[in-house]
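sequence first, predicted coordinates after that:
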Amino acid sequence: MKKFIDVVKNRRSIYAIGKESEYSIEQIVERLREVQNHVPTAFNSQTSRLVVLSGEANEKFWELIYTVQKDVLSQDMWDYMSPVIVGAKEGLGTVLFFEDREAVATMPTQGQRTEAYKQNNSANAQYATWLALAEMNLGGSLQHFNIGYEQGFDSAVREMFDLPNSFEMIAQIPFGSIVQPAAEKEVIAGEEKVRLIK
């Protein structure tokens, strides 16, 4: 078993992914289910919903994203992001992150606090998932395509996979074997990020 800090270090944004893995997609899903049972949520609200796509479903999803985004993004942004979209189709699968708006509505909060808790719940689910994938030697990257429930940007995804209308898409992590590792990254001093005051 890897040490926690090693898993944290190994979790990087990996864009060049493939379909090889020592784990079946069913084993990956089972691991994610186990992890999600222990992800903290505000008031134990458990509002996050994950949908794992593989095979044809994964390809259909990224074809939709490609078709939509090529007409939405500026040319410069399209040049930057289109390889990410194309590369995502080459992976083993994609985790879609949703927040169930019906579950969110049951939290004993309102207004901005509800929105903050919803985003925190999803962020916890995303990071825990990413760490779990890294622990299984799988690479991935966090993406935010076609998000926007109020504007209807994610409605086509719900329709494509027959998901409840209450599901609001927050993010995606395409994942797979690591074809090309991430480059070294610069980090600012730990003392800047974490301060000790006595």
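Yep, it's here. Numbers count the residues shown, from 1 in each chain.

only C-alpha atoms for contact and neighbour calcs from this point on.
OK.

for Glu168, helix, strand, or coil?
Following DSSP: H, G, I helix; E, B strand; the rest coil, we place Glu168 in the strand state.

again with the one 3 residues further on
Reduced to three states with three-state DSSP, the structure at Ala171 is strand.

same thing with Met77?
For Met77, the assignment made with three-state DSSP gives helix.

wait, what's in contact with it?
By C-alpha atoms under 8 Å, 6 or more residues apart in numbering, no residues touch Met77.

that one and Lys70, how far apart?
For Met77, the distance to Lys70 (C-alpha to C-alpha, to the nearest Å) stands at 10 Å.

now Leu163
Leu163 is 25 Å from Lys70, where distance means C-alpha to C-alpha.

now do the nearest residue to Asn120 once chain neighbours are set aside against Lys70, distance only.
Once flanking residues are discounted, Asn120 sits nearest to Thr41: 7.5 Å by C-alpha to C-alpha, 6 or more residues apart in numbering. Look at Thr41 and Lys70: by C-alpha to C-alpha, they are 35 Å apart.

those two: who's more crowded?
Thr41 (19 against 15; other C-alpha atoms under 10 Å).

surely that one and Asn121 touch.
Yes: between Thr41 and Asn121 there is a contact under C-alpha atoms under 8 Å: 5.0 Å.

joint contacts of the two?
Shared contacts of Thr41 and Asn121, defined by C-alpha under 8 Å, 6+ apart, comprise Thr47.

tell me which stretches of the protein form strands.
Using DSSP state E, the strands found in the chain span residues 16-18, 48-54, 93-100, 139-140, 167-180.

same for the second one, what does it pack against?
In terms of contact count using 3 or more C-alpha pairs under 8 Å, 6 or more residues apart in numbering; DSSP states H and E, strand 48-54 is assigned the packing partners strand 93-100, helix 111-135.

this is the comparison structure:
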Amino acid sequence: MSSAQYLDALKTRRTYYNITPKSPIPDARIEEIVQQVVLHTPSSFNSQSSRAVVLLKKEHEKLWDIVAEVLKPVVPEGGWPATEKKLQGFKSGYGTVLFFEDQEPIRRLQEAFPLYQESFPGWSEHTSGMIQLSTWTALELEGFGASLQHYNPLIDQKVKTAWNIPSTWNLIAEMPFGVPGAPAGDKAFSPIEERVKVYGK
């Protein structure tokens, strides 16, 4: 693959809120994509602290029922219909990838390298961000639409209980995906000249 092909994949990646419970690829391929992304994404000091849980079909729906159950008591009554509609949109997809960071390898590195102990948690989230983007882009190349959500930490404990997640895994983000049911919305860009500077050319 050339850099142009890679950049084209990044350019076409978008946020899809309208997704359907369909998949253009076998479940085994979805699993393989997430495994390969997690396996080959670099991490600081090779910590390999990133974790992922793939929820498909009924398990995926169960997650969004949990989110609704947790949110309803804390969302203002007048705002609940809009929130419920949004959550139903996520639930109508095919699956969700949950992204976690395991704190145990991070703690080991903090003990081994005390000079950098305050930096390791942030560095681990850098790796998680790379994994999220790579997963998102790979799924979209296969015909899925996805979005990135953050209902953590409100849902953390119920998620850990529902899927027997180790206590040391911190939930970072949730990515619902499915075949798009409608085009992605328009995307606005700030001037790139204000965001990237080059010296010495």
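The structure has been received and is ready for your questions. Note that the structure is a prediction, hence the values are computed from the model and not measured.

any idea how far the aligned partner of Ala128 of the first structure in the second structure lies from Met175 of the second structure?
Aligned counterpart of Ala128 of the first structure in the second structure: Ser134 (TM-score structural alignment). Here Ser134 of the second structure is placed at a distance of 12 Å from Met175 of the second structure (C-alpha to C-alpha).

again with Gln117 of the second structure
29 Å.

between the two, point out the one with more neighbours.
Met175 (19 against 15).

so what's that one up against?
With C-alpha under 8 Å, 6+ apart, Met175 of the second structure has these contacts: Thr96, Val97, Leu98, Trp136, Ala146, Ser147, Leu148, Gln149.

Ile25 of the first structure now?
Ser54, Leu92.

stretch 80-88 of the first structure vs the second structure, average offset?
Superposed on the second structure, stretch 80-88 of the first structure shows a mean distance of 2.3 Å to its aligned residues (mean C-alpha distance after the TM-score superposition for the first structure).

please apply the same query to stretch 113-125 of the first structure.
For stretch 113-125 of the first structure, the mean deviation from the second structure after alignment is 1.4 Å (mean C-alpha distance after the TM-score superposition for the first structure).

from the middle of its chain, how far away would that stretch be?
14 Å (C-alpha atoms, centre = their mean, to the nearest Å).

what do you get for stretch 26-35 of the second structure?
Per C-alpha atoms, centre = their mean, the displacement of stretch 26-35 of the second structure from the mean C-alpha position of its chain is 15 Å.

translate Pro42 of the second structure into the numbering of the first structure.
Pro42 of the second structure maps onto Pro40 in the first structure, by TM-score structural alignment.

for the aligned partner of Pro21 of the second structure in the first structure, give its distance to Gln180 of the first structure.
Taking TM-score structural alignment, the alignment pairs Pro21 of the second structure with Lys19 from the first structure. As for Lys19 of the first structure, its distance to Gln180 of the first structure is 13 Å (criterion: C-alpha to C-alpha).

repeat that for Asp71 of the first structure.
For Asp71 of the first structure, the distance to Gln180 of the first structure - C-alpha to C-alpha - is 29 Å.

of Lys19 and Gln180 of the first structure, which one has the most company?
With neighbours defined as other C-alpha under 10 Å, Lys19 of the first structure and Gln180 compare such that Lys19 has more, 17 against 12.

contacting residues for the equivalent of Phe161 of the first structure over in the second structure?
In the second structure, Phe161 of the first structure lines up with Trp163, judged by TM-score structural alignment. For Trp163 of the second structure, the contact set (C-alpha under 8 Å, 6+ apart) is empty.

what do you get for His144 of the first structure?
Neighbour list for His144 of the first structure: Ile170, Ala171, Gln172 [criterion: C-alpha under 8 Å, 6+ apart].

map Val72 of the first structure onto the second structure.
In the second structure, Val72 of the first structure lands on Val74 (TM-score structural alignment).

neighbours of that match, just the number please.
Val74 of the second structure, neighbours per other C-alpha under 10 Å, totals 10.

for it, what are its contacts?
If you count contacts by C-alpha under 8 Å, 6+ apart, Val74 of the second structure has none.

again, but for Val95 of the first structure
Shown in contact with Val95 of the first structure (C-alpha under 8 Å, 6+ apart): Leu50, Val51, Val52, Leu53, Gln172, Ile173, Pro174, Phe175.

any figure for the gap between it and Ser54 of the first structure?
9 Å.

buried deepest among the strands of the first structure, which one?
strand 139-140 (a mean of 30; mean count of other C-alpha atoms under 10 Å).

and it, which stretch of the second structure?
The aligned range for strand 139-140 of the first structure in the second structure is 145-146, by TM-score structural alignment.

that stretch vs the first structure, average distance?
Taken against the first structure, stretch 145-146 of the second structure registers an average deviation of 0.7 Å after superposition, with mean C-alpha distance after the TM-score superposition for the first structure.

contacting residues around that stretch?
14-17, 19, 136, 139-140, 175-180.

ok, those residues vs Trp64 of the second structure, which is closest?
The closest of these to Trp64 of the second structure turns out to be Pro176 (C-alpha to C-alpha; 9.4 Å).
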